[in-house]
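Peer 1: Dropping the sequence and predicted coords here.
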Amino acid sequence: MVWRNNKMEDLKKLQDDLWDYAETGFKEYKSAEAMCKYLEKKGFEVNRGICNMDTAFDAVYGSGKPVIAILAEYDALDGMSQEADVAEYKPLKDSTTGQGCGHHLLGVGAINAFLELKKIIDEENLEATIKLVGCPAEEAGSGKTYLARDGYFDDVDIALTWHPSNISSVSTGSHQACIQCYFRFKGVSSHAAGSPELGRSALDAVELTNIGVNYLREHIRSDERIHYAITNTGGHAPNVVQAEAEVRYFVRSSTGPRVKKLYERVCNVARGAALMNDTELEIIFDEGLVDIVPNFTLEKVFRDSFIKLGVPKYTEEERAYAKKFKDTYDVDVLLNQTYENVKDVKKLKKNIIESELNDYFVDKDHSDVCYMGSSDVGDVSWVVPTAQINVNCFSYGASGHSWQWVAQGKSSISFKGAIHAGIIIADTARTLIKNPNLIEKAKEELKERLGDQEYECLIPKDVLPHVY
């Protein structure tokens, strides 16, 4: 099979445009429109605004079964502003956002997979329906959760996706379920010196909540995490008792039922804080997503494609570029990291020492372990067999949500990773289409893993996609 795409320049421009837009969850208007127009230029009919999300879309090609969905993302992160190609922390002057998780690459790679798979279907006269699904707000908003909740994947047989990384491997294991919320306190303003007895500090309530949660941490499971950020301090004048204040929380656990219980414990802490200082509390549910259900059947097919097609190749210029970013990290720290399920850890550490970036396929053992972090891919994985890969797009050392990832997001290295991810996904989908027994095996595995459990979306039906 000869892999090609004659429009690499157009895809590279799309990558750069998405990096420039750097729009956060449910605000990806320019990004989504750029991707839609690219697909329309290629002759596809695009459906915008699916499942009540303005920045969600899909494009469909083919007919009949199986139906394979390729998941794309494109949202950015706040607080991740950074100049491109600069190997030092240097935020842009006119922006606070940046592609700190490489989702612009994820979107481009998914589009390339869709284009390559269309060629395969046409050239080999295969019966299949493929969907490119534009999924907004992975970082904050859980776009895929709304898609799963509202039945978008009901006719889908397999879902495939990828994520930029600094190693090339098949993703395995689970990730945490997560609930996000705001605790909004209302107090009474007063002169902090002249009449403090008349005031009720909303900011104190926020601080009491955070203190209480920090004591709660001692009594939660080792696979649970709680994070917060104060989103409204109530003002900047110390001599005014703050009449309003707000804090945003992420609550994570290994399963949906467990995260619901932990979330209620955290809510009780906030309720107690309001009681302690006589303020009013409003709890605003923001979003929720469930844990990922791994699928070893699909992971093996992905692995076979990786073994057959290899990993991206790099020039000396690209290696010199990567070295500038690798040198911003302490190599000893990299060597002491935990590399979950890697079959040959010694080989990986040797590569870290000797190479500027990962240049071979890192083979892993299958895993059922729940790793720290969350993704709305989890909701998809509960309703349809799902798998994903990682493809190297950055130097060694760089990690997600870092300025180093943002800085390298326009590089030829990152572009090669995105294009190669599309090639791997397309080849994996081809194998599945030509071997329907593998699809049935993946479905049976999902059924066995779930047992008598049913998918329960953590976002209530009356909560629509939103931005607070």
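Peer 2: Received the coordinates, thanks. Residues are numbered from 1 along each chain as shown.
Peer 1: contacts and neighbour counts: CA atoms only from here.
Peer 2: Noted.
Peer 1: that's a strand at residue 137, yeah?
Peer 2: No. Residue 137: not assigned to a strand; according to DSSP: H, G, I helix; E, B strand; the rest coil it is coil.
Peer 1: Count the residues that sit near it.
Peer 2: Here the number of neighbours of residue 137 (other CA atoms under 10 Å) works out to 27.
Peer 1: Then residue 237?
Peer 2: By the criterion of other CA under 10 Å, residue 237 has 9 neighbours.
Peer 1: Then residue 16?
Peer 2: Number of residues near residue 16 (other CA under 10 Å) recorded here: 17.
Peer 1: got a list of what residue 307 touches?
Peer 2: If a contact means CA atoms under 8 Å, 6 or more residues apart in numbering, then residue 307 has residue 361 as its contacts.
Peer 1: For the helix or strand hosting it, what is the distance to the chain centroid?
Peer 2: Taking DSSP states H and E as the criterion, the element that holds residue 307 is helix 296-309. Shown here is helix 296-309, whose average C-alpha point lies 21 Å from the average C-alpha point of the whole chain (CA atoms, centre = their mean, to the nearest Å).
Peer 1: residues of that helix that come out buried?
Peer 2: Residues of helix 296-309 classed as buried: 296-299, 301-306 (neighbour count, 16 or more other CA atoms under 10 Å).
Peer 1: for stretch 347-367, same thing?
Peer 2: By neighbour count with 16+ other CA under 10 Å, stretch 347-367 contains the buried residues 348-349, 351-352, 355-364, 366-367.
Peer 1: Among those residues, which ones are in helices?
Peer 2: Secondary structure assignment (DSSP state H) places 348-349, 351-352 from the buried residues of stretch 347-367 within helices.
Peer 1: next helix or strand past the helix holding residue 307?
Peer 2: Under the assignment DSSP H and E, the closest C-terminal helix or strand after helix 296-309 is helix 316-326.
Peer 1: what helices or strands is that next one leaning on?
Peer 2: Using 3 or more CA pairs under 8 Å, 6 or more residues apart in numbering; DSSP states H and E as the contact criterion, helix 316-326 has no neighbours among helices and strands.
Peer 1: Show the subsequent helix or strand relative to that helix.
Peer 2: Downstream of helix 316-326 (by DSSP H and E), the next one is helix 331-335.
Peer 1: Go ahead and name everything in contact with that following helix.
Peer 2: Contacts of helix 331-335 from elsewhere in the structure, counted by CA under 8 Å, 6+ apart, are 349, 352-353, 397.
Peer 1: also this one, for the comparison:
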Amino acid sequence: MNSFTKAQQWSELDDSLVEAITRNADKVWEYAEVGYEEFKSSRTLVDWIESEGFEITERNVGGIDTAWVASFGSGSPVIGILTEYDALPDLGNEPVPSETPRKDGTTSGHGCGHNLIGTGAIGAAVALKRRMENAGITGTLRVYGCPAEELLAGKNYMAKAGVFDDLDACLHWHPANMNTTFNLATVASADLRIAWQGKNAHAGAAPWEGRSALHASELFAHGINTMREHIVPEARMHYFLENGGSAVNVIPDNASVVFRYRGPNAADVKKNLDWIRDIAKGSGLMTQTRVEITEMAACYDVLPNQVLSDHMYAHIEQFQPPVWTEEEQAFARTLQSEAGYPEDGMATDMAPDFRGASMGASTDVGDISYITPTMGILVAAWPTHVQAHHWGATASNGTTLGHKAAIKAAQVLAATGFDLLTDPELLEAATAEFKERTGGKPYESMCTAEAHPVILQRYAQAGDGACGCIGDSLGKE
């Protein structure tokens, strides 16, 4: 079986590439752009990968301005690597070990490390491309610019557009508080926006003239909370009130809720969405308000692949987890103390393979895992106990802790990509497991619209001809 040696791998991941990974990671961290708004972040990554000899073969994928595909090489096998680059609202933090708002006033932040995912993935692709050129290796290397993962509305719409259909395997990675493979069964999910239209009235003088959209939303929430007893333990339901009125003495004529259902698989999600729609309709009937239900996005659970996990785990062991300086460990312990966690510092060892264990989170990587054999790794980028979507993760992802994780991820992804390109037996084994887990059933998108409703609304407001104009300019001045 062919594989990188440490010396071979480091010869491709030279100082200039390490510098590019860290420099671009810091740029994207500074931009901290939320889903569908990652124009500068996406452009930064497109400029970089084009400068390394990749061709941008598709832009504006799935109607999303910041979605793109880059390619190098030709023929089979076709190996994909995923990037991400969107941030989260209200998680902006200085890169310090305390909860400290950014001095520049930016309120969003990379609390999940997507600034590192994009740059580590491209670093891997560049290293692998160089190896392919130096060794005369044939095959196609595909890099995907994937926006809006935090909205669970990027890769699934790209998948609906068909850009992953010809992949033989796909690789990804994620920052974490541990080092292991991403051999997890995440949950499938779907997002709805439910809006009620009622009738205004003076809340004191003539409330009987009104019909409260806010009451409709409250009844919907009550219906959802009575439903909780009757869903499977792996399922989750959460929502927030987007709008519920603006004056205490006015009967609210508009209210809306953004709702997410997570279930163990696509079948469970589809089944329970019918129930949720009925609850929404019932709340409208009870309050004599008109209800509108918009299906925002839906994604599959992640399908494990033990063949690829075993292989990637061996590579993480080969290259070893990141090595931390005493200053970095002191940063981590201070952050843990500030956040109320045990002061155990950064992970220095390997965590066990999850071997397909279920977790409550979701990712749109799930859709790809039902199209082609897919596997990723987790690399420690923030202190133990600290979770994603926390100010401590945002802070760490803007420091050398995050840099070292991205560099380590680049090594492992490049090594695994090399093996998939050069070892037919590995690819055949991963494909056989994939076919067994899917039962040979072809992928079918759960997204009901061709593009996300937010995107469709944006273009409708901009007028004809708006779609694609920004996407076409990515990577160009």
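Peer 2: Structure's in. What do you need? Model, not experiment: these values are computed from the prediction.
Peer 1: All the helices of the second structure, residue numbers only.
Peer 2: For the second structure, the helices identified by DSSP H occupy 6-12, 15-31, 39-51, 114-135, 155-160, 213-227, 266-287, 306-319, 326-339, 365-369, 391-397, 400-422, 424-438, 453-462, in order along the chain.
Peer 1: according to the alignment, the third one goes to what range in the first structure?
Peer 2: Going back to what we said before, that points to helix 39-51 of the second structure. Mapped onto the first structure using TM-score structural alignment, helix 39-51 of the second structure spans residues 29-41.
Peer 1: Pull up the aligned stretch in the first structure for stretch 71-78 of the second structure.
Peer 2: Aligning stretch 71-78 of the second structure against the first structure (TM-score structural alignment) gives residues 60-67.
Peer 1: sorry, that was for stretch 297-310 of the second structure
Peer 2: When the first structure is aligned by TM-score structural alignment, the counterpart of stretch 297-310 of the second structure is residues 287-300.
Peer 1: list the contacts for residue 158 of the first structure?
Peer 2: With contacts defined as CA under 8 Å, 6+ apart, the neighbours of residue 158 of the first structure are 66-69, 384-386, 439.
Peer 1: Across to the second structure, which of those hold up?
Peer 2: For the contacts of residue 158 of the first structure, the subset whose aligned partners also touch in the second structure (both residues aligned by TM-score structural alignment, their matches' CA atoms under 8 Å) is 67-69, 384-386, 439.
Peer 1: Now neighbour count too, for those, in a markdown table please.
Peer 2: Output for these, formatted as a markdown table (neighbours: other CA atoms under 10 Å):
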| residue | neighbour count |
| --- | --- |
| 67 | 21 |
| 68 | 22 |
| 69 | 26 |
| 384 | 22 |
| 385 | 27 |
| 386 | 29 |
| 439 | 20 |
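Peer 1: Redo those as CSV? Include distance to residue 124 of the first structure.
Peer 2: Compiled in CSV, those are given as follows (distance: CA to CA, whole Å):
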residue, distance to residue 124 of the first structure
67, 17
68, 17
69, 19
384, 26
385, 25
386, 25
439, 19
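Peer 1: Inside strands: which ones of those?
Peer 2: 67-69, 386 (DSSP state E).
Peer 1: Tell me the one of the residues you listed nearest residue 92 of the first structure?
Peer 2: Proximity of those to residue 92 of the first structure, judged by CA to CA, is greatest for residue 69, which lies at 35.8 Å.
Peer 1: just checking, the closest one touches residue 160?
Peer 2: Yes. The criterion here is CA atoms under 8 Å, and residue 69 of the first structure meets it with residue 160 at 6.3 Å.
Peer 1: what lines up against residue 419 of the first structure once you look at the second structure?
Peer 2: For residue 419 of the first structure, the aligned position in the second structure is residue 407, judged by TM-score structural alignment.
Peer 1: now do residue 194 of the first structure
Peer 2: Taking TM-score structural alignment as the criterion, the aligned counterpart of residue 194 of the first structure in the second structure is residue 205.
Peer 1: Check residue 381 of the first structure too.
Peer 2: Using TM-score structural alignment as the criterion, residue 381 of the first structure maps onto residue 369 of the second structure.
Peer 1: Could you check how far the residue lying closest to its match once chain neighbours are set aside is from residue 8 of the second structure?
Peer 2: The shortest distance from residue 369 of the second structure to any non-neighbouring residue, by CA to CA, 6 or more residues apart in numbering, is to residue 303 (5.4 Å). For residue 303 of the second structure, the distance to residue 8 of the second structure equals 31 Å [CA to CA, to the nearest Å].
Peer 1: between those two, who's got more neighbours?
Peer 2: Ranked by neighbour count (other CA under 10 Å), residue 303 of the second structure and residue 8 place residue 303 first, with 27 against 12.
Peer 1: Quick check: the more buried one touching residue 365?
Peer 2: No. Here residue 303 of the second structure does not reach residue 365: they are 9.2 Å apart, not a contact under CA under 8 Å.
Peer 1: ok, residue 424 of the second structure to residue 232 of the second structure distance?
Peer 2: In this structure, residue 424 of the second structure and residue 232 of the second structure are separated by 40 Å, where distance is defined by CA to CA.
Peer 1: out of the two, which sits in the more crowded spot?
Peer 2: More neighbours surround residue 424 than the other of residue 424 of the second structure and residue 232, with 14 against 11 (other CA under 10 Å).
Peer 1: Can you tell me what that one aligns to in the first structure?
Peer 2: Counting by TM-score structural alignment, residue 424 of the second structure corresponds to residue 436 in the first structure.
Peer 1: Name the nearest residue to that match, sequence neighbours excluded.
Peer 2: Distance criterion CA to CA, 6+ apart; nearest residue to residue 436 of the first structure, sequence neighbours excluded, is residue 66 at 7.9 Å.
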